[in-house]
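**Student:** fold the following, please.
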Amino acid sequence: MRSALERLSEGLALARGAVERGGGLAPRELAALAERHGAHPDQVARYAELLGSREEVKGMLGAREGDVMRTLRANTLRVDRDELASRLEAKGASVRPYRHAPYGLVVEESPIPLAAYHEHLLGLFYIQGPASMLPVLALSPEGASRIADAAAGVGGKATQISQHNPRSPVIALDVSERKLMALKANASRLGAFNIVAYLMDARGIGSLGEFDRVLLDAPCTGEGLMPFARGRRPRPQGEVESAARVQVELLESALRSLKPGGELVYSTCSTNFEENELVVHSVLEALEDSGAGHFSLVDTGLDFGDAGAVEYAGISLPSQFRLCRRFYPHRHATEGFTICRIRRS
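**Tutor:** Next comes the predicted model:
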């Protein structure tokens, strides 16, 4: 019986071969695109293998911060979206509803930085990207009695979960003490008082019992943040492979912590196949073969985005992987993101 890591390694070897072949692009073109856009040639080859055309690759590499919607999340624990919009517009901002999230606003213009608004200091909103809001919507934590955010970071999504379910405990895990201090500050500012933070690696989540809902917004290469100055850096194939190996271990542990009937949302701010569908497939197959329970992909419930990838580098996945959702800066005006929702029977 092969482990999830062994299955992942087989897939990574096939993906590495495709990247080494340039994803169908000539070496000179590959190098030129990488240099022009501050990317690694491996990155360009991954995009070519995934997206399938030069025009799409150039669109993906050419996306910049101005191509991504600037959004914020109204904190419905303290204010509704319409009231917040009125308050911001009275101070010279131009905003409109973000139609894919019931509490989201798209900021068209603002005379001052968003963090400088008094409303931000009062905890009436959280600055959050358009795709970053979607994993919690896919999780649907309303009514769940035990919820975990297995890689909570500074608490953007943990506090969003609190908006959906302010009564049930939200167990927030992270390995960074610095990030958990920021989470504490954000939760206090936003009035999300049902969050309990643990300084721990999510690979040990099983020690905390079982959960109805788990969000694993996994640590990743951040390849989907390429449009932003802070995210524009080369990402070689070795970095992607290292991230995927950690993600497999985190996902397997998180899925084992689900109650029967429970659901997990796996997401990354990355668009590559290796960190997303390949990770999920490797873990689901290994768990099924080990007799650990039956897990299946289910519809995310999201109303836009592209279907998950089922063909890549000679790897064919079951059609259910189309239920995952993919977001690209040049197609959807969001950060690059991938989201999959998994149910334990």
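
**Student:** please count neighbours and contacts with C-alpha atoms only from this point.
**Tutor:** OK.

**Student:** so which strand or helix has Leu215?
**Tutor:** In the assignment (DSSP states H and E), Leu215 maps to strand 211-217.

**Student:** which SSE is immediately downstream of that strand?
**Tutor:** helix 237-256.

**Student:** what's next to the helix or strand that comes right after that next one, contact-wise?
**Tutor:** Once the chain leaves helix 237-256, the next helix or strand it forms, by DSSP H and E, is strand 258-268. If you take Cα atoms under 8 Å, 6 or more residues apart in numbering as the criterion, strand 258-268 is touched by 135-136, 138-139, 210-220, 222, 251, 254-255, 275-276, 337-345.

**Student:** I'd like the structure of this one too, to check against the first:
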Amino acid sequence: MEKAKRSPQERRGAATTARAAALRLLLRIDGGGYSNILIDSLMQSGELPEGERALAAYLVRGVTERRITLDYIIARLASRPLAKTDPDTKNILRLGIYQLAYCDRIPAHAAVNETVALARQSSRGFVNAILRAYQRTVAEGEFPFPEKGGKNKTARYLSVRYSVNEPLCRELLAAYGESRTENMLRAFLEPPPLTLRVNTARTGRDGLCRELEAAGFAAEPTDASPWGIRTSGAGLPACLTGDTPTAFAEDEAAQLAVWVLDPRAGERVLDACAAPGTKSISAALEMEDRGEIVACELHKNRLPLIEKSAARQGVTIIRAVCRDSSAPWEGEKFDCVLCDVPCSGYGAVRRKPEIRYREPAESADLPALQKAILSASAEALRAGGTLVYSTCTVLPRENEEVVGAFLEGNPDFRADPFTLPDGTFAPNGMLTLTPDMPLGTDGFFICRLVKSDIA
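**Tutor:** Purely as a prediction, here's the structure:
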């Protein structure tokens, strides 16, 4: 292979370039950039050879996911407070410690030498000393993390061990207990699968699995969604590209929200918070592109995203409208309503690692908005119709508590039990999925509500 023919000097230069690119992106993330967008931009650029881009992306993703853990280690080893360390040096140290702690395939000497080379001359001694101190510490055993014991100590331990902000750990402990919380946080550090939603108007799931395998991808049907495929491999599958794709990317949990809604051909469906439009498209496919879907979006500039996505998938019954879905509904009623509300997003931390650093207090006003959207959406539902309330968070105050408050004030609605195709049962009509569960989906909440058929 070409890589094997390079000289040691070339390989060393390539590694330095990859680390320099990673450092540049980490500094932009510190300034408010989003890691997934920056990584996608890097991977699509011709800035570096493909292998070096992959290394840079791997380092950026890993450092972003493990930042609290890395900062804890650095603070324990450094003689100066981390807050007084300049951003360049801080991120260089994060890069170095991450490679030493989590990158088994990168030789320790390369991790140290190439990382130190990124630093300014005046900081190289400091960076080298911290990295060498880490090596000496772990040579005697695992790096010492905080101890468990009591609610606050356990929250601190989980925060450092799994790199999630401490207030969120406390809230999860209160909701799920220690064992379930730790399992969930551990799963949040695993790479998420690429899950496809098959365009069943253009191909079948079994046939697409065979096509993916023939192209060198691993592919298997999802366990619960009848439309999903889990796949992995190098590059982007051809079924996602071109003007007539035969699938689109959507986590299995999001697919299940539409499955639970169960829209039928010829019905009128309201998608209250539709962008980017994948759930509307999924509903249109299930409806055989017969009926009507009104896809609401608050921000007018996002309407073309819904329209273009629908056109690429070949569905015609979606009508995108600019509307504040928390406003009272006035107009014709719908047979089904999907209420996939804005949320804190804590269920999606595998895909958007910055979310793990947002404290729950930052989203304290969301339940009021969610209740307003749910109440307004319920007004749009006909008697006897079905409403699905869903979020991509795992916090009960945005899920069960919102639904509970709604049901108390709306006796004409009831939660409707359901069973997923894999046998997962929601006896009270509510289901919280987390990545540590057998399905391995993102964190997601689904509730099915039915309106009394007495008008």
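
**Student:** let me see the TM-score of these two.
**Tutor:** Scored by TM-score structural alignment, normalised by the length of structure 1, the superposition of the two chains gives a TM-score of 0.81; 301 aligned residues with a Cα RMSD of 2.1 Å.

**Student:** by how much does the strand holding Leu215 of structure 1 deviate from structure 2 on average?
**Tutor:** Overlaying structure 2 shows strand 211-217 of structure 1 at a mean distance of 0.5 Å from the equivalent residues (mean Cα distance after the TM-score superposition for structure 1).

**Student:** which part of structure 2 matches that strand?
**Tutor:** Following TM-score structural alignment, the aligned partner range for strand 211-217 of structure 1 in structure 2 is 334-340.

**Student:** ok, residues contacting the matching stretch?
**Tutor:** 258, 261, 263, 267-274, 373-374, 377-378, 380-382, 384-391.

**Student:** write the ChimeraX selection for whichever of these are buried.
**Tutor:** In ChimeraX, this line selects whichever of the contacts of stretch 334-340 of structure 2 come out buried by 16 or more other Cα atoms under 10 Å:
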select :258,261,263,268,269,270,271,272,273,274,373,374,377,378,380,381,382,384,385,386,387,388,389,390,391
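
**Student:** just to revisit the earlier point, restricted to buried residues, select the contacts of strand 258-268 of structure 1 in ChimeraX.
**Tutor:** To isolate the buried members of these in ChimeraX, using 16+ other Cα under 10 Å:
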select :135,136,138,139,210,211,212,213,214,215,216,217,218,219,220,222,251,254,255,275,276,337,338,339,340,341,342,343,344
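
**Student:** I'd say Leu189 of structure 2 and Tyr162 touch.
**Tutor:** Yes: counting by Cα atoms under 8 Å, Leu189 of structure 2 touches Tyr162, with 7.3 Å between them.

**Student:** the more surrounded of those two?
**Tutor:** Tyr162 (22 against 18; other Cα atoms under 10 Å).

**Student:** just the helices in the stretch 51-200 of structure 2 please.
**Tutor:** Residue ranges of the helices in the stretch 51-200 of structure 2, as given by DSSP state H, counting those that start in this stretch, are 67-77, 87-102, 108-116, 124-139, 150-162, 166-188.

**Student:** residue range for the second one in structure 1?
**Tutor:** Helix 87-102 of structure 2 lines up with nothing in structure 1 when matched by TM-score structural alignment.

**Student:** what's the angle between that helix and helix 108-116?
**Tutor:** Inter-element angle recorded for helix 87-102 of structure 2 and helix 108-116: 170 degrees (by axes from the mean of the first three to the mean of the last three Cα atoms, to 10 degrees).

**Student:** elements contacting helix 87-102 of structure 2?
**Tutor:** The helices and strands touching helix 87-102 of structure 2, judged by 3 or more Cα pairs under 8 Å, 6 or more residues apart in numbering; DSSP states H and E, are helix 8-30, helix 50-65, helix 67-77, helix 108-116, helix 124-139.

**Student:** tabulate the ones you listed in JSON lines, adding columns for mean neighbour count and distance to Thr231 of structure 2.
**Tutor:** Below are these laid out as JSON lines (neighbours: other Cα atoms under 10 Å; distance: least, Cα to Cα, whole Å):
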{"stretch": "helix 8-30", "mean neighbour count": "18", "distance to Thr231 of structure 2": "27"}
{"stretch": "helix 50-65", "mean neighbour count": "21", "distance to Thr231 of structure 2": "19"}
{"stretch": "helix 67-77", "mean neighbour count": "20", "distance to Thr231 of structure 2": "28"}
{"stretch": "helix 108-116", "mean neighbour count": "19", "distance to Thr231 of structure 2": "31"}
{"stretch": "helix 124-139", "mean neighbour count": "17", "distance to Thr231 of structure 2": "36"}
